[in-house]
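> what's the 3D shape of this:
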Amino acid sequence: ELKRYEEAITAFDKALSLKPDYAEAWSNKGATLNELKRYEEAIAHFDRALSLKPDYAEALSNKGIVLNELKRYEEAIAHYERALTLKPDYAEAWSNKGVTLNHLKRYEEAIAHYERALSLKPEIDWAHGELLHAKMKICSWDHYQ
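So this is what the prediction gives:
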């Protein structure tokens, strides 16, 4: 959260040296590697987390974020869908899928996903802007004042 990524990686490596089967540390290190744009390494870390904990919705969604960055949109959507099957109230997966749908110009679907995410967790502040932007692309002015 402090954007001290190298220190975070060192801390995750220490945790993993103590507990190599710690799926959350693998996933969190993957998220940190994503922030550093080390995408292939991030994917490998999410895969390791998922091999330890196959029903780990957060790792699935976070891997989807990396796949989206790599413009592997259909794979990203599949990961979000799997995460949402496991955890239907996972607001971040709804909003992340909305981002990918937006990239694919599937605006109405993206809007529905942003709205679902915000209904579950209104404090995802960036999703409000994404929702408005997607609505503007299809000239949907309802609830816009």
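
> C-alpha only now, for contacts and for neighbours.
OK.

> list the contacts of residue 35.
residue 5 (CA atoms under 8 Å, 6 or more residues apart in numbering).

> any idea how far residue 8 is from residue 29?
As judged by CA to CA, to the nearest Å, residue 8 and residue 29 stand 8 Å apart.

> number of residues surrounding the closest residue to residue 92 other than its chain neighbours?
Spatial nearest neighbour of residue 92, chain neighbours left out: residue 117 (6.6 Å); criterion: CA to CA, 6 or more residues apart in numbering. Using other CA atoms under 10 Å, the number of residues around residue 117 comes to 25.

> what's the following helix or strand after the helix or strand encompassing residue 117?
Take DSSP states H and E as the rule and residue 117 turns out to sit in helix 107-120. The first helix or strand that comes after helix 107-120 along the chain, using DSSP H and E, is helix 125-137.

> so which elements touch that next one?
Counting contacts by 3 or more CA pairs under 8 Å, 6 or more residues apart in numbering; DSSP states H and E, helix 125-137 packs against helix 91-103, helix 107-120.

> I'd like the structure of this one too, to check against the first:
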Amino acid sequence: MLEKRYDEALAAYEQAIALNRMSSGAWIGKGTALNNLARYREALGVFEIACSMSPLYATAWVGKGNSLAGLGQFSEADSAYEAALQLDPRNSMALAGKSKNLITTGDPDTALQSLELAIAADPTNLALLTRKAEIYETLGRYQEALDVWNSVAINESDPDLARRGKAITLVRAGKKDEALALFREVLALNPGSGILYEQYGDVLALSGDTAGAENSYRKAMEIQPNLTGIVLKIKALESVQKETPLGIFPILSGFFIGYVLLSRRRG
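Okay, here's the model as predicted:
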């Protein structure tokens, strides 16, 4: 599963650093693996080292931006992405990071424009194409989003990503049962995946089942304690249950929980 591959990558980069602590590429690789594992605080420390070692390396600044965004520090993340773009104005991942921040902070139309620039710079980048599907979903253009998630290219390259994205879109389109069925089937086959339980929790939360979402998040933490972003998702759910005003807890891990809070506040 994905978390196993990320753990293996992390171990490999740590070994590379042990052999050569001056390898900025190894530090960047370690930081990227930590970001993929949602260990954003650790990743930020690693990217601070990478940026100090190689301040002219745009990839290091992008990684730092991703860590900061994962921690909910969106303004600081945007500054890191801007530093990357100063070095490489067509850096697709910096543009994509800025786009994701704009989604999280509630400006999806501008986010789509930023993402189109990123795709123009890197038209074959699968991550950018799937981000575009997420923005379509945010804008309520559900069929366009589903067309992206259902594409052969995405499903063959990263079926986990396609499943989660499609499920989120289905929920937003009012097709909750179809969305939940996607995860029940795959969890029956892969009961030891913490990331799958976290994603299932996202879908349950968006569906309005806060108790089920919390149970799924806690199951994910039992399986993989290093998924630290889940703690913030649980706090967000608790704020919903207590009808705490939006914003008292930073929503650090994905904008889908933000949807839940926004929906409750508007209700």
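
> tell me how the two chains score on TM-score.
The TM-score (TM-score structural alignment, normalised by the length of the first structure) is 0.85; 138 aligned residues with a CA RMSD of 2.1 Å.

> about what we covered before: just put the helices and strands packed on helix 125-137 of the first structure in JSON lines and tack on distance to residue 73 of the first structure.
Shown next, in JSON lines, are those (distance: least, CA to CA, whole Å):
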{"stretch": "helix 91-103", "distance to residue 73 of the first structure": "6"}
{"stretch": "helix 107-120", "distance to residue 73 of the first structure": "13"}
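
> most packed of those?
helix 91-103 (a mean of 25; mean count of other CA atoms under 10 Å).

> that one vs the second structure, mean deviation?
For helix 91-103 of the first structure, the mean distance to aligned residues of the second structure following superposition is 0.8 Å (mean CA distance after the TM-score superposition for the first structure).

> and that helix, how far out from the chain middle?
8 Å (CA atoms, centre = their mean, to the nearest Å).

> elements contacting it?
Partner elements for helix 91-103 of the first structure (3+ CA pairs under 8 Å, 6+ apart): helix 57-69, helix 73-86, helix 107-120, helix 125-137.

> deepest-packed of the ones you listed, please.
Note that of those, helix 57-69 is the most buried (mean count of other CA under 10 Å), with a mean of 25.

> what is that one packed up against?
Helix 57-69 of the first structure packs on helix 23-35, helix 39-52, helix 73-86, helix 91-103, going by 3+ CA pairs under 8 Å, 6+ apart.

> average offset of the third one relative to the second structure?
After superposition onto the second structure, the average distance of helix 73-86 of the first structure to its aligned residues comes to 0.7 Å, using mean CA distance after the TM-score superposition for the first structure.

> mind listing residues that contact that helix?
55-58, 60-61, 63-68, 90, 93-94, 96-97, 100-101, 104.

> could you do the last one as well?
Contacts made with helix 91-103 of the first structure from outside it, assessed by CA under 8 Å, 6+ apart, are listed as 58, 61, 64-65, 68, 73, 76-77, 80, 83-84, 107, 109-114, 116-118, 120-121, 124, 127, 130, 134.

> distance of residue 84 of the second structure from residue 92 of the second structure?
Residue 84 of the second structure is 10 Å from residue 92 of the second structure, by CA to CA.

> same deal with residue 60 of the second structure?
Taking CA to CA, one finds residue 60 of the second structure at 14 Å from residue 92 of the second structure.
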